[in-house]
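# No letters, just coordinates:
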């Protein structure tokens, strides 16, 4: 077994190529999650779709992603890891081409779903391939290299998408995947090797019922999270129905996996205490990473009036900081610094970032006010990603490690979905609440209010509008300012609550047992 394990370790040029291939594939997958966000308006225009329809472009991809991630370890064992990885890249690349050529919105949604099925596999499989290519002593560094791609990816999407949409047209956000995909397939088939697996299951042993229950549970949950706010949550019969389906799907799926002889997801691996704490931490990390990545571009574009490209570029220095932190953190773990300490410091720094953002937000904040808080966010993410992943897997052995990696990957994605759903709901509700509070202070009989409206009316009249038109425009402008202020206050609330959430996570880390620092992920598939 040790011999087989060592067979997968690569050195020199081969290891460099395998690392580049795996990071490239993880990046492809993650960039594609966020690159579409800035192109939705252009897609609506050219495909003649409504805002609700076009939101499906994001939802379909996310649903497919989250369904396939828990099954990756099992699928790798069925088809051989190299073959499964290569086929996933091919599916991703072909569907990227089809997405760019879609003639209407529903074609695009179907191709995005297929792209998500290919893409979900890339994340977890890339993680296992990288870690298996490094000797045990360097596994912390391998996690750090993989982590760079995972953390930098969501941030690269918006500026890259903004640049492509402004200078070319939206299909090119999909076409850029094609040459990278072709190169990745060639490199995978030439350099990546598969571990030796036991017997494959026959078609009649495959847990088809389990697969259907998993798709029903995860797919429904993801839909509810993505569409709940715009469809008014449980006032909508579809959302209520899918919530019930998701709950029953989960219960039946757990029962099926615990009783079936050949489960597709090995739930017994969750008996490990560190993995349970680690999956919860991955959920919170996804919540904070994707949640704050959502709020900041919306705030800068809606309130401060920035372009999509500028909003995306703002996030890049923080991402570079995270990338810079990754190898340092990998090195600290290798030297024996306990991961729980690093995670605790990471959560504390993230709390300071949210508190700083809460205080920095105004209707006319500049780049200089946001730059340093985002650098701090980059440091916090660097201290969280690698230690949480290695901590979660530190007390696992054998192929349980690959199964554990699939759980952490799924929980990070689900955390992001929950974060985005809860944050968009909060923004809508809190903006309304703050608007009501602000309007109650705008008493028309107060002198300052009358002077303000009068001054605005005079300003409009000087531009050639009649007195009645100018008065209407003055009221409109005042209402717009109130709405803007209410939105800023709701964003401030979001950052305050995010900060409290991260602060509450610190005591949970005390439940972590000291495991081995160097996670031996090459055991994962044997």
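Everything's here; your move. Keep in mind that this is a model prediction, so the values were computed, not measured.
# drop to CA atoms for contacts and neighbour counts, all remaining ones
Noted.
# what sits up against stretch 229-238?
Residues from elsewhere that reach stretch 229-238 (CA atoms under 8 Å, 6 or more residues apart in numbering): 224, 227, 228, 239, 240, 421, 424, 425.
# Do I have it right that residue 279 meets residue 390?
No - using CA atoms under 8 Å, residue 279 is not in contact with residue 390; the gap is 11.2 Å.
# Between those two, which contacts overlap?
By CA under 8 Å, 6+ apart, no residue touches both residue 279 and residue 390.
# Against that first model, consider the following:
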């Protein structure tokens, strides 16, 4: 690709200036994706909504981002690049102004869907431009490191100013900060992009709009089912039943339409590649198992009641671990000297270390110094695994399939993240109830430990000036609160241990396959050496 079809001459040959400009636009755009991930409690209280509503809004944003990716490539190749990017950024500003005014959670979710499209149009374009500036052998490893690292790091970058704004002003001031970022992005676009397009113009009439509508609707149904399912006791609720069957019907229709389409959005022929399917399997394992970190974030915010700043500081440690190993992994992958087994074994060992460490230390009152190392290890495991797996997946599909590999990988991430959310939520409900029942067995007047503690607690409240009746009520509430905390800690401990066992199994499977391949290679080399032996005396070539 001609590297100078987009950019003005003054910045074209200034690599670091170009990289900085593109990265700033990418960061300012992706910040909107995770804008409410660290401040969702305030969104919940403002709209009078449930935590699941905010989670659903985040998934809706990701859905629109994901299935808009193929469209943004078509738009980028049709419209004038400079005018196109500026127009999209202006629409993004309007959406943020509307979001600032809305008080209805349903309208907020709709606006988040539209914002996901804006994020896709801009971030997807920035990735295209970044790829055009990279050497061929580094495109996938470095490009996806930048995108994934920015996606995860944006929560911390957005979280720190959001926490300050929330503590000092109205939380809706966050929108003004985002709008400021969008204005800066417009200025950068105006300065670095050419006014006239120099690339071939591709028509838009061949876009299969019906397929996009079916795919988007099916993903919405899946998201609704898996986000609200645990809360509504799954199929005991009719809306979950309807969304489940609607998801199956719509996704089946999409697959059939793609199989019979001349220009499919996703080329299902990519599933003929064994390497591609194996890569997807490990991507699903990675996304499904890494989300145990949310148990830690829930622990520090609910049980320890950390401030937003402490919470963000802990997240920053996680991101730093991810950034370090992601850089190392991307450099090693670009050199193509190490098979994927090395990265899988090391990455899952780091994830195992995090989960087993948390299993051993989880208890009331852990502080930042207790959690810093395991949280860093979790980030390091994510960085070590994502880039090699993503590169392995995308290198396994033919070039003519376009971004089919990326779309399928993103869809696997979507389904797996929702499954892990629903799975961990359901596990917590089950084990919380299990352990609570175990504790309640001992809350009887005949249990000496309970009777002694309850009596001591009642006397403590009486000594503080409460009446005997009030003291009994407060003592019971105190014990129930203690039980709730203990059941949650035991639940977390059980999940950490279960995931640790699963990771041990994965590591053993990968290690055994790696050893098998090595032994097979040695055996083949040995046979090849025997064939080279000629009987002339004894001569070995």
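Yep, that arrived. Predicted model, so just to flag it, every value in this text is computed and none were measured.
# For the two chains, what TM-score is obtained?
Superposed pair, TM-score by TM-score structural alignment, normalised by the length of the first structure: 0.86. Supporting alignment: 506 aligned residues with a CA RMSD of 3.2 Å.
# Only whichever of the contacts of stretch 229-238 of the first structure are buried, select them in ChimeraX.
Those of these that count as buried under 16 or more other CA atoms under 10 Å are selected in ChimeraX with:
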select :224,227,228,239,421,424,425
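# Inside strands: which ones of the contacts of stretch 229-238 of the first structure?
Judged by DSSP state E, strands contain none of the contacts of stretch 229-238 of the first structure.
# Report the separation between residue 187 of the first structure and residue 19 of the first structure.
Computed as CA to CA, to the nearest Å, the residue 187 of the first structure to residue 19 of the first structure distance reads 11 Å.
# Residue 298 of the first structure too?
From residue 298 of the first structure to residue 19 of the first structure the distance is 34 Å (CA to CA).
# dump the residue contacts of the closest residue in space to residue 460 of the first structure that isn't next to it in sequence.
Nearest residue to residue 460 of the first structure in three dimensions, chain neighbours excluded: residue 470, at 5.1 Å (CA to CA, 6 or more residues apart in numbering). Contact analysis of residue 470 of the first structure by CA under 8 Å, 6+ apart lists 456, 457, 458, 460, 461.
# Please apply the same query to residue 350 of the second structure.
Applying CA under 8 Å, 6+ apart, the residues contacting residue 350 of the second structure are 377, 378, 380, 381.
# Residue 38 of the second structure: which of those residues is nearest?
Closest approach between the contacts of residue 350 of the second structure and residue 38 of the second structure, by CA to CA: residue 378, at 18.2 Å.
# returning to what we had before: now the contacts of stretch 229-238 of the first structure as JSON lines including distance to residue 357 of the first structure?
Below are the contacts of stretch 229-238 of the first structure laid out as JSON lines (distance: CA to CA, whole Å):
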{"residue": "224", "distance to residue 357 of the first structure": "29"}
{"residue": "227", "distance to residue 357 of the first structure": "27"}
{"residue": "228", "distance to residue 357 of the first structure": "27"}
{"residue": "239", "distance to residue 357 of the first structure": "33"}
{"residue": "240", "distance to residue 357 of the first structure": "35"}
{"residue": "421", "distance to residue 357 of the first structure": "20"}
{"residue": "424", "distance to residue 357 of the first structure": "18"}
{"residue": "425", "distance to residue 357 of the first structure": "20"}
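# Between which two of the contacts of stretch 229-238 of the first structure is the distance greatest?
By the measure CA to CA, 240 and 424 form the most distant pair in the contacts of stretch 229-238 of the first structure, at 18.7 Å.
# Give me the mean deviation of stretch 119-131 of the first structure from the second structure.
Stretch 119-131 of the first structure, aligned to the second structure and superposed, deviates on average by 3.6 Å (mean CA distance after the TM-score superposition for the first structure).
# now stretch 483-499 of the first structure
Once the two are superposed, stretch 483-499 of the first structure sits an average of 1.7 Å from its aligned residues in the second structure (mean CA distance after the TM-score superposition for the first structure).
# and that stretch, which residues are buried?
Neighbour counts using 16+ other CA under 10 Å place 483-496, 498-499 of stretch 483-499 of the first structure among the buried residues.
# Check stretch 451-465 of the second structure too.
454, 457, 458, 459, 461, 462.
# Give me the subset of those residues that lies in helices.
Using DSSP state H, 454, 457, 458, 459, 461, 462 are the members of these that sit in helices.
# Tabulate the residues you listed (CSV), appending distance to residue 385 of the second structure.
Converted to CSV, these look like this (distance: CA to CA, whole Å):
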residue, distance to residue 385 of the second structure
454, 50
457, 50
458, 53
459, 55
461, 53
462, 57
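# Between all of these, which two are separated the most?
454 and 462 (12.4 Å).
# Need the overlap of contacts for those two.
Shared contacts of residue 454 of the second structure and residue 462 (CA under 8 Å, 6+ apart): none.
# Am I right that residue 177 of the first structure is in contact with residue 91?
No - the pair residue 177 of the first structure / residue 91 is not scored as a contact, 11.5 Å apart, by CA under 8 Å.
# So between these two, which is more surrounded?
Neighbour count, other CA atoms under 10 Å: between residue 177 of the first structure and residue 91, residue 177 has more, with 21 against 17.
# Return the distance of that one relative to residue 27 of the first structure.
Residue 177 of the first structure is 11 Å from residue 27 of the first structure, by CA to CA.
# again, but for residue 357 of the first structure
Taking CA to CA, one finds residue 357 of the first structure at 28 Å from residue 27 of the first structure.
# now do residue 251 of the first structure
In terms of CA to CA, residue 251 of the first structure sits 34 Å off from residue 27 of the first structure.
# And residue 136 of the first structure, by the same measure?
The value you get for residue 136 of the first structure to residue 27 of the first structure, if CA to CA is used, is 24 Å.
# out of those two, which sits in the more crowded spot?
residue 27 (25 against 17).
# From the contact counts, what lies against the strand or helix carrying the more buried one?
Using DSSP states H and E, the secondary-structure element containing residue 27 of the first structure is helix 12-34. With contacts taken as 3 or more CA pairs under 8 Å, 6 or more residues apart in numbering; DSSP states H and E, helix 12-34 of the first structure sits against helix 51-68, helix 105-133, helix 139-167, helix 177-191.
# Lovely, talk soon.
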